[in-house]
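*Asks:* Need the 3D shape of this:
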Amino acid sequence: MYKLRELESRDLTVINSWRNDPELIGHLGAPYRYINLRVDEEWFENYMRSRARNVRCSIVDENDDVLYGLVSLTNLDQFNQCAELHLMIGNIEHRGKGIGTFAVKEMLHHAFMNLNLHRIELSCLAENTVSAKLYENCGFKHEGFQRKAVFKNGKYIDMHRYAILREEYMEIKGNE
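*Replies:* Reported below is the predicted structural model:
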């Protein structure tokens, strides 16, 4: 099975290889660009300085700590009690095995039950129907889309917006 643990510097070599994979980045809202390991080390150092506003977790095998992906809550806003969710499953052979669903559900539990947040939101590429289905299955509601919001592979692509509220999450948990 899987578990979440806080992102550690030892994860950076694997993460850097993922962030340099054009196929993987093609499924995410981020633009593809070449990223050297030092950039990811600085990204990690920045995270360590901003832990009050961000929670970044590695998704790992609970037995041997093999890294499968990342799940994060970013831009935590304590006044409005909201944050943004981000998910990345690194290697193609690990996708479609329930790892993302596990990670999203664990992070939602942490957000609502430990961090006392009220709303978690996210964006995903309109053409990424697999991710959209995962988020909807975890209780996220489609709130709309941003037309031609990101530039990928020479064209502008729409982004879907999703969110889940604490009361929606609690209703799902009560029905499980």
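
*Asks:* all contacts plus neighbour counts: C-alpha atoms, from now on.
*Replies:* Fine.

*Asks:* Which residues does the helix ranked longest in the chain contact?
*Replies:* In the chain, with assignment by DSSP state H, the single longest helix is helix 37-49. For helix 37-49, contacts defined as Cα atoms under 8 Å, 6 or more residues apart in numbering pick out 9, 12-13, 16, 54.

*Asks:* next up, for comparison:
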Amino acid sequence: MIQGIQTELRPISMDDFKRTYEWRNDEEIARLEAADWLYRHSHVPLARIEKAYEEILKLDAREMGEFAIYTKEETPVHIGMIGYRDVHLVSRKCAVGIGIGDKRYWGNGYGTDAMKALLHYLFQTMNMHRVQLDTFSGNERAVQSYKKCGFVEEGRRREDVYCDGMYYDTVMMGVLRKDFVALDYTPQKAITTV
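*Replies:* As a prediction, the model looks like this:
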């Protein structure tokens, strides 16, 4: 498991994956995740979600990792998903994505902490040099959260995402190891296992 300050990232179980069924079929979440994996795979039957889980289990952790985000409350709550993909071993880079599906935990720093915990793991354990992501300009809360994690805007694809009758830019962001180290993020507990 990967430990954050407010969150713990656990390897996903089938129960975790099934729990995302509700989130993937929620219109508000789908809109906010318009440029993310959660949205691209929304509005799907439970059987398809189960099949996707089985496919993830076959992947090599050096290529992709998917985690369930749990709170560190006395009784931990599964609140979202986070992961990395598109690992390039020569350039030491990858892409990340996150979705907080439990709306009760929006706006309280859980997503930011989960992303910092994952970045800590990617830079310290997997020896990544660069981590990148795409989001859409209509999700300003996500953009601000990513900036708190050290990401900087590196470019935009103008009017690239169509959502709710409007076009939005895709915001391309990246963080280098040195940028993240400068944040001086240290999880309360050391990373134990993955």
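
*Asks:* How alike are these chains, TM-score-wise?
*Replies:* Remark: TM-score between the superposed chains equals 0.92 [TM-score structural alignment, normalised by the length of the first structure]; 175 aligned residues with a Cα RMSD of 1.8 Å.

*Asks:* From the contacts of helix 37-49 of the first structure, list the buried ones, please.
*Replies:* Buried by 16 or more other Cα atoms under 10 Å: 12, 16, 54, out of the contacts of helix 37-49 of the first structure.

*Asks:* Looking at the second structure, name the residue matched to the last one.
*Replies:* Asn54 of the first structure maps onto Met64 of the second structure when the alignment is built from TM-score structural alignment.

*Asks:* how many neighbours does Val152 of the second structure have?
*Replies:* The local packing count at Val152 of the second structure equals 18, with neighbours defined by other Cα atoms under 10 Å.

*Asks:* picking up where we left off before, how big's the offset between the longest helix of the first structure and the second structure?
*Replies:* By mean Cα distance after the TM-score superposition for the first structure, the fitted helix 37-49 of the first structure averages 1.1 Å away from its aligned residues in the second structure.

*Asks:* Quick check: next helix or strand after that helix?
*Replies:* Proceeding N to C from helix 37-49 of the first structure, the next assigned helix or strand is strand 55-61, under DSSP states H and E.

*Asks:* check contacts around the residue nearest to the spatial centre of the second structure.
*Replies:* Centroid-nearest residue in the second structure: Ile98, 1.9 Å away (criterion: Cα atoms, centre = their mean). Ile98 of the second structure sits next to 36, 80-83, 111, 115 when contact means Cα under 8 Å, 6+ apart.

*Asks:* So among these, which ones count as buried?
*Replies:* 36, 80-83, 111, 115.

*Asks:* circling back: which one of the contacts of helix 37-49 of the first structure is nearest to Arg147 of the first structure?
*Replies:* For these, the residue nearest Arg147 of the first structure by Cα to Cα is Asn54; the value is 27.2 Å.

*Asks:* Quick check: closest non-adjacent residue to the closest one.
*Replies:* Thr74 (4.4 Å; Cα to Cα, 6 or more residues apart in numbering).

*Asks:* ok so, going back, buried ones in the longest helix of the first structure?
*Replies:* Buried residues in helix 37-49 of the first structure, counted by 16+ other Cα under 10 Å: 37, 40, 44, 47-48.

*Asks:* ok, the counterpart of Tyr121 of the second structure in the first structure to Lys97 of the first structure distance?
*Replies:* Under the alignment (TM-score structural alignment), Tyr121 of the second structure pairs with His110 in the first structure. Applying Cα to Cα, to the nearest Å, the value for His110 of the first structure to Lys97 of the first structure is 22 Å.

*Asks:* ok, the two, which is more surrounded?
*Replies:* More crowded of His110 of the first structure and Lys97, by other Cα under 10 Å: His110, with 15 against 9.

*Asks:* Three-state assignment for the more buried one, please.
*Replies:* Following DSSP: H, G, I helix; E, B strand; the rest coil, His110 of the first structure is assigned to helix.

*Asks:* The second structure: helices as residue ranges?
*Replies:* Applying DSSP H to the second structure gives helices spanning 14-24, 27-32, 37-40, 46-58, 110-124, 140-148, 177-182.

*Asks:* Out of the ones you listed, the one nearest Asp102 of the second structure is which?
*Replies:* Closest among the helices of the second structure, once you apply Cα to Cα, is helix 14-24, at 7.5 Å.

*Asks:* what about the closest one, how far off from the first structure?
*Replies:* Aligned to the first structure and superposed, helix 14-24 of the second structure gives a mean residue distance of 1.1 Å (mean Cα distance after the TM-score superposition for the first structure).

*Asks:* Against which helices or strands is that helix packed?
*Replies:* Packing partners of helix 14-24 of the second structure (3 or more Cα pairs under 8 Å, 6 or more residues apart in numbering; DSSP states H and E): helix 27-32, helix 46-58.
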